[in-house]
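A.B. asks: Have a look at this prediction, sequence included:
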Amino acid sequence: MAAISHTPLDKQLSQLTLRERKKLRTRVTIRRATYRLITEQGYEATTVEQIAEASEVSPSTVFRYFPTKEDIVLTDAYDPAIASSLRERPAGESPLASLRAVMAEVLERSMAHEPEELTQRTRLLVRVPAVRARMTETMSVTAKLLADVLAERTGRRPDDLDLRVFVGAVLSALREVTLHWGEHGCQGNPVALLHQALDGLEGGLRL
């Protein structure tokens, strides 16, 4: 897949402050070291101490950036820019279209720039119960972040029930797409699967 450039997410990443860029580089270094160690010796055998040594930081620094080992696997470089990218979607665009565009862009960037990490992360989600459980926990944080932005765009309260259900349904669709892709050997295009899932969510399940 060709490299993606000049997208809304690129813009948000380019607007990070120097301090934010340094933090992002540290997170990326830790994450890449983690994947390398997991490839060499497996998930369970990889310790935070080993990750810290391979990243040339202290274990406390690893924990400062990632509360758990599972978070290192699940967190990617684009998380800090997602809310801002969603906030910049066209004002008249439907919430589903906006979320679809932002999530598809993140997947496309991952496929273009970090295909091996995306594949390894997905396989770990399928194979390691602790990673899958942590993903479910962290989805609540992501859901609140997205609900806050959509509340601004729609004039609803962030705790509006319909809004919470909507965001939860979209994120659950993304989770199931990820697991489905991993369970089928990470074959095919996950972006196409995402569009398929959201089309089904929008149109309803036909008997």
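C.D. replies: Arrived safely. It should be emphasised that the depicted structure is a prediction, and the values quoted were computed from it without experimental measurement.
A.B. asks: CA only for contacts and neighbour counts going forward, please
C.D. replies: Will do.
A.B. asks: For the longest helix seen in the chain, which helices and strands make contact with it?
C.D. replies: For the chain, the helix with the greatest residue count under DSSP state H is helix 129-154. For helix 129-154, the packing partners by 3 or more CA pairs under 8 Å, 6 or more residues apart in numbering; DSSP states H and E come out as helix 69-74, helix 79-87, helix 115-127, helix 161-183.
A.B. asks: Single out the most deeply packed of these.
C.D. replies: The highest average neighbour count among these, using mean count of other CA atoms under 10 Å, belongs to helix 69-74 at a mean of 21.
A.B. asks: re the thing from before, so the longest helix of the chain versus helix 79-87, what angle?
C.D. replies: 30 degrees (axes from the mean of the first three to the mean of the last three CA atoms, to 10 degrees).
A.B. asks: Quick one: distance of helix 129-154 to the chain centre.
C.D. replies: 10 Å (CA atoms, centre = their mean, to the nearest Å).
A.B. asks: Who are the contact partners of residue 201?
C.D. replies: Residue 201 makes contact with 170, 173, according to CA atoms under 8 Å, 6 or more residues apart in numbering.
A.B. asks: what about it, distance to residue 9?
C.D. replies: For residue 201, the distance to residue 9 (CA to CA, to the nearest Å) stands at 25 Å.
A.B. asks: got another, please set it beside the one above:
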Amino acid sequence: MPGGLRERKRAAAMLRIQSVAVGLFEERGFDAVTIDEIAEASEVSASSVYRYFGTKEHVLLWDGSERLLRGLAAEAMTDPVPLAGLRRVVLRALDGFPPADEQFLVRRLRIAGTTPALEQATVAYTYSAARVLEVVLARQLRRPVEDLDVQVFAHALAGALLGMFHHWQGTGFAEPLRDVVKRVFELFSEGLDIVTLPAPAPAR
């Protein structure tokens, strides 16, 4: 079986299990649901769930984006200004993001945001995204991965995306995801020094 077809079948199976699991998490709470129950409701073995995801946390947080992120980052890093390249390719990808997928992301984020046990796993996921970015950026810049510019760029952007999701959730997902992501890139491109304290009130 061609590798691409095998990967697509694997991703489809994982998405089906995740969809079932999200429904269970919404109904009963993340902590109250077991891997065995997810497997039974998905009509697969518990060993299959473990083989696909490894942990219950990963069942919720998995989004199949690592390969996509690697491809987008590789394309973006061909731009003379990597941040501009990332902005271009990420916003283009979000232009084709189906509304149903965005709503499913919202459901997953609601669960993650109300489950303290998922906080560490969420941070670990963000770190994984930063590692993808740093490897691609280092290759394009022909610098070591440990280079300060590479590390700061990759981890600052990944951390900003984590902050973006906290903002999006805290505001009730009121804005379209693309608009929020666009604002993150604008903040970076304009420089973080645009975040300033309000002017003091005039003395009376």
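C.D. replies: Right, received. Where do you want to start? On a predicted model such as this, the values are computed, not experimentally measured, just so you know.
A.B. asks: so how far does the longest helix of the first structure sit from its counterpart in the second structure?
C.D. replies: Comparing helix 129-154 of the first structure with its match in the second structure after superposition yields a mean distance of 1.5 Å (mean CA distance after the TM-score superposition for the first structure).
A.B. asks: orientation of that helix relative to helix 161-183 in degrees?
C.D. replies: 140 degrees.
A.B. asks: Over in the second structure, find the residue span helix 129-154 of the first structure aligns onto.
C.D. replies: Mapped onto the second structure using TM-score structural alignment, helix 129-154 of the first structure spans residues 116-141.
A.B. asks: Just the buried residues of the matching stretch, please?
C.D. replies: Of all the residues in stretch 116-141 of the second structure, those buried under the rule 16 or more other CA atoms under 10 Å are 118, 122, 125-127, 129-138.
A.B. asks: which residues does whatever residue of the second structure lines up with residue 163 of the first structure contact?
C.D. replies: Using TM-score structural alignment, the partner of residue 163 of the first structure in the second structure is residue 150. Taking CA under 8 Å, 6+ apart as the contact definition, residue 150 of the second structure lies against 134, 137-138.
A.B. asks: again, 6 Å this time
C.D. replies: residue 134 (CA atoms under 6 Å, 6 or more residues apart in numbering).
A.B. asks: next one: residue 8 of the first structure
C.D. replies: residue 85.
A.B. asks: Can you tell me how far the match of residue 163 of the first structure is from residue 144 of the second structure?
C.D. replies: Distance of residue 150 of the second structure to residue 144 of the second structure, computed by CA to CA: 8 Å.
A.B. asks: can you check residue 51 of the second structure too?
C.D. replies: Residue 51 of the second structure sits 33 Å away from residue 144 of the second structure, going by CA to CA.
A.B. asks: Which one's more surrounded, those two?
C.D. replies: Using other CA atoms under 10 Å, the more surrounded residue of residue 51 of the second structure and residue 144 is residue 144, with 14 against 10.
A.B. asks: so is that one in a helix, a strand, or just coil?
C.D. replies: Per DSSP: H, G, I helix; E, B strand; the rest coil, the secondary structure class of residue 144 of the second structure is coil.
A.B. asks: Can you tell me how far it is from residue 67 of the second structure?
C.D. replies: Here the criterion is CA to CA. By it, residue 144 of the second structure lies 22 Å from residue 67 of the second structure.
A.B. asks: what do you get for residue 10 of the second structure?
C.D. replies: The value you get for residue 10 of the second structure to residue 67 of the second structure, if CA to CA is used, is 13 Å.
A.B. asks: burial of residue 76 of the first structure, as a residue count?
C.D. replies: Neighbour tally, residue 76 of the first structure, other CA under 10 Å: 19.
A.B. asks: With adjacent residues omitted, what lies nearest to it?
C.D. replies: Nearest non-adjacent residue to residue 76 of the first structure, counting by CA to CA, 6 or more residues apart in numbering: residue 28, 7.7 Å away.
A.B. asks: for the helices and strands packed on helix 129-154 of the first structure, which one sits closest to residue 191 of the first structure?
C.D. replies: Closest approach to residue 191 of the first structure among these (CA to CA): helix 161-183, 9.0 Å.
A.B. asks: average offset between that closest one and the second structure?
C.D. replies: Mean for helix 161-183 of the first structure is 0.8 Å (mean CA distance after the TM-score superposition for the first structure).
A.B. asks: Check the burial of residue 192 of the first structure by counting its neighbours.
C.D. replies: Residue 192 of the first structure has 12 neighbours, counted by other CA under 10 Å.
A.B. asks: could you say which helix or strand contains it?
C.D. replies: helix 190-203 (DSSP states H and E).
A.B. asks: tilt between that helix and helix 161-183?
C.D. replies: Using the same axes, to 10 degrees, helix 190-203 of the first structure lies at 140 degrees relative to helix 161-183.
A.B. asks: buried set for helix 190-203 of the first structure?
C.D. replies: Within helix 190-203 of the first structure, the residues that count as buried by 16+ other CA under 10 Å are 190-191, 193-195, 197-198.
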